[in-house]
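Enquirer: after the sequence you'll find the predicted model.
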Amino acid sequence: MNDILIAILLGIVEGLTEFLPVSSTGHLILVGSLFDFEGDVATTFKIVIQLGAVLAVLILYWKRYMDILKGLVTLNFREKNKLNAVHMILAMIPALIVYLLLKDFIKDVLFSPATVLIGLVIGGVLMIIAARAKRNVTAEDTDDISYKQAFGIGLFQCLALWPGFSRSGSTISGGMLLGTSQKAAADFTFIISVPVMLGATALDLWDSREYLTSDAMLLFGIGFIAAFVVAMIAVVTFLNLIKRLKLEWFAVYRFVIAALFFFFLLK
């Protein structure tokens, strides 16, 4: 397949899956394997197009980010029942530490179709457990999330360093197990996605800077735009779906995708 068409396809895949609990990284690895779109340039491409999805959330949630930024600048963290920068920092720290400690292992060992399939299945099981667990919901909205819950969600986010687990799937499941509603966990996941993804993308791009060549810019730009446009639609759609669909449906999808790719890639 032509590289331009592959770039558009992967951009669409990234935009559709980044904020769904199905693992965008896992999907990009699997789809890239199908079209033999692999190697250092392909890896860098997959990093760049994530910025398109980040930009979509930043635009959709800009008022919330301005409130959080205002609180950070004025050091106003004591307003009761108000999501602030401390919540975001607590949710980011665990995964950041684990990533910095295990970055080489994660990239060298876990970024393969086989490990992605394992992550899809185990992550799906976690989502079913979270959906069916009996719990006392103490946070119906993001502003009700406590610092303890934010840090706990951050611990669950560490699971997403294994491609296939899904960052949103891990954090939504973790939030629900820790007493948030599904919608509050999803909202919180979207909000913390920008600093988390910006930080991770910046580190990865620095490591891959030699592949950011002028020859590759057209390919990267096309994938970026496709991811941005589709992510804008996907975020709004997911927020509406999350009010009605249980996590089990996304888990079933993960199992089906894992089975299909097992047949095509590992038979």
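Expert: Great, that's in hand.

Enquirer: please make it C-alpha for all contacts and neighbour counts, starting now.
Expert: OK.

Enquirer: wait, Ala131 touches Lys246, no?
Expert: Yes. Counting by C-alpha atoms under 8 Å, Ala131 does reach Lys246; the two are 6.9 Å apart.

Enquirer: which of these two has more residues huddled nearby?
Expert: Neighbour tally, Ala131 and Lys246, criterion other C-alpha atoms under 10 Å: the higher count belongs to Ala131, 18 against 15.

Enquirer: now the more buried one. Nearest residue, chain neighbours left out?
Expert: What sits nearest to Ala131 in space, not counting adjacent residues and going by C-alpha to C-alpha, 6 or more residues apart in numbering, is Leu247, at 6.0 Å.

Enquirer: so the one you found sits against Ile129, correct?
Expert: No. Using C-alpha under 8 Å, Leu247 makes no contact with Ile129, being 9.4 Å away.

Enquirer: who has more neighbours out of those two?
Expert: Higher neighbour count among Leu247 and Ile129: Leu247, with 22 against 16, using other C-alpha under 10 Å.

Enquirer: contact partners for the residue lying closest to Ile47 once chain neighbours are set aside?
Expert: With sequence-adjacent residues excluded and distances taken as C-alpha to C-alpha, 6+ apart, Ile47 is closest to Thr201, at 6.1 Å. Shown in contact with Thr201 (C-alpha atoms under 8 Å, 6 or more residues apart in numbering): Ile47, Val48, Gln50, Leu51.

Enquirer: quick one: which of these sit in strands?
Expert: Among those, none falls in strands (DSSP state E).

Enquirer: try it against this one:
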Amino acid sequence: MDILIGLILGIVEGLTEFAPVSSTGHMILVGHLLGFEGTVRASTFEIIVQLGSILAVVVVFWRKMLGLIGLKSTAASAQANGGSQMNLIHIIIGMVPFGVGGMLFYDTIKHELFSARTVVITLILGGLLMILAEKLKWKKPATETIDQITYKQAFIIGLFQMLALFPGFSLSGATLSGGLLSGMNHKTAAEFTFIMAVPIMVGASGKDLYESWSSLTSDDLPLFITGFVTSFITALFAIKFFLKLIERVRLIPFAVYRFFLAVLFWIFLL
């Protein structure tokens, strides 16, 4: 049963972590249907599979990641973009709002607002934000590649990213909306969202994993390993597919899907 749960939830996490549909919402709903919820073991499993998805981002964007920490030359990219390129400062600027908000409100949100009712509300609000972003986005985006992103745009995305502190809002949905409203095209906003998610998710997941580590036993390893590997492999394909899909369908179909998911939450969990 552990292997089956690991496979199912690993696939769910890998498919939804970087799409603007709330991976948290899907994990809560599917976990409820599987009867896998409400324990430290279940909460820790969610952290483990998130780390699998994060590793997939590192693999897909490994060249850019190495460039950010100075281990790989990005001179060709800089030359192609008039001497500019995304660097570690962009990531740090984008992380500041989320980091401050996390330090101030993370525990309160996690322990007092982490409920099915909150997820229903944030699924709807996130969907409305995505529709609004599509309606108000720049007709001719000023930023068409990730190396053209400005520090101001990175900060704006960071502000929108704070919305993802609320369970169900979706890190991807919030930052994609911020990217469109700040003048990026869909693919650029998605790529920057994925890369900036790595340090943020590692930090948040690492904190939660540290706090729950003492409750784990060797009996949990089959479940955790299955979930981690499954989410990693699934996310590898999902990221590449989503980058192509988002340019074609935009955000509104995902917003509609969020409303449908909110209805499912209402039926099964409220």
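Expert: Thanks, I have it. A quick note: this is a predicted structure, and the numbers were derived from the prediction, not measured.

Enquirer: what's the TM-score once they're superposed?
Expert: A TM-score of 0.93 describes the superposed chains when it is computed by TM-score structural alignment, normalised by the length of the first structure; 261 aligned residues with a C-alpha RMSD of 1.8 Å.

Enquirer: who touches the counterpart of Ile252 of the second structure in the first structure in this structure?
Expert: Ile252 of the second structure maps onto Glu248 in the first structure, with residues paired by TM-score structural alignment. Counting by C-alpha under 8 Å, 6+ apart, Glu248 of the first structure touches Gly124, Met127, Ile128, Ala131.

Enquirer: ok, the residue nearest to Ile47 of the first structure to Tyr99 of the first structure distance?
Expert: Per C-alpha to C-alpha, to the nearest Å, Thr201 of the first structure is found 12 Å from Tyr99 of the first structure.

Enquirer: just the element for the aligned residue in the second structure for Ile222 of the first structure, please.
Expert: Residue pairing (TM-score structural alignment): Ile222 of the first structure is matched to Thr226 of the second structure. Applying DSSP states H and E as the criterion places Thr226 of the second structure in helix 221-249.

Enquirer: show me how far that helix is from its chain's centre.
Expert: Its chain's C-alpha centre and that of helix 221-249 of the second structure lie 12 Å apart, by C-alpha atoms, centre = their mean, to the nearest Å.

Enquirer: report all helices and strands that that helix contacts.
Expert: Using 3 or more C-alpha pairs under 8 Å, 6 or more residues apart in numbering; DSSP states H and E, the elements in contact with helix 221-249 of the second structure are helix 2-16, helix 40-60, helix 186-212.

Enquirer: now those helices as JSON lines including distance to Ile149 of the second structure?
Expert: Formatted as JSON lines, those follow (distance: least, C-alpha to C-alpha, whole Å):
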{"stretch": "helix 2-16", "distance to Ile149 of the second structure": "25"}
{"stretch": "helix 40-60", "distance to Ile149 of the second structure": "19"}
{"stretch": "helix 186-212", "distance to Ile149 of the second structure": "8"}
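
Enquirer: quick one, which of the ones you listed gets closest to Pro97 of the second structure.
Expert: When these are compared by C-alpha to C-alpha, helix 186-212 sits nearest Pro97 of the second structure, at 11.1 Å.

Enquirer: where in the first structure does that closest one fall?
Expert: The aligned range for helix 186-212 of the second structure is 182-208, by TM-score structural alignment.

Enquirer: now that stretch: buried residues?
Expert: Using 16 or more other C-alpha atoms under 10 Å as the test for burial, stretch 182-208 of the first structure gives 182-194, 196-197, 200-201, 204-205, 208.

Enquirer: stretch 52-71 of the second structure spans what distance, first to last residue?
Expert: Length of stretch 52-71 of the second structure, first residue to last, C-alpha to C-alpha: 23 Å.

Enquirer: stretch 132-142 of the first structure too?
Expert: Start-to-end, stretch 132-142 of the first structure (C-alpha to C-alpha) is 21 Å.

Enquirer: what residues sit buried inside that stretch?
Expert: Ala139, Asp141, Thr142.

Enquirer: got those as TSV, with distance to Phe228 of the first structure columns?
Expert: TSV is the format used below for these (distance: C-alpha to C-alpha, whole Å):
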residue	distance to Phe228 of the first structure
Ala139	30
Asp141	27
Thr142	25
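
Enquirer: what's the closest of those to Val116 of the first structure?
Expert: Taking C-alpha to C-alpha as the measure, Val116 of the first structure lies nearest Thr142 of these, at 30.2 Å.

Enquirer: and the closest one, what's its match in the second structure?
Expert: In the second structure, the residue paired with Thr142 of the first structure according to TM-score structural alignment is Ile146.

Enquirer: tell me the contacts of that match?
Expert: Taking C-alpha under 8 Å, 6+ apart as the test, what Ile146 of the second structure contacts is Gln85, Met86, Thr188, Ala189, Glu191, Phe192.

Enquirer: could you do Leu266 of the first structure as well?
Expert: Under the criterion of C-alpha under 8 Å, 6+ apart, the neighbours of Leu266 of the first structure are Ala114.
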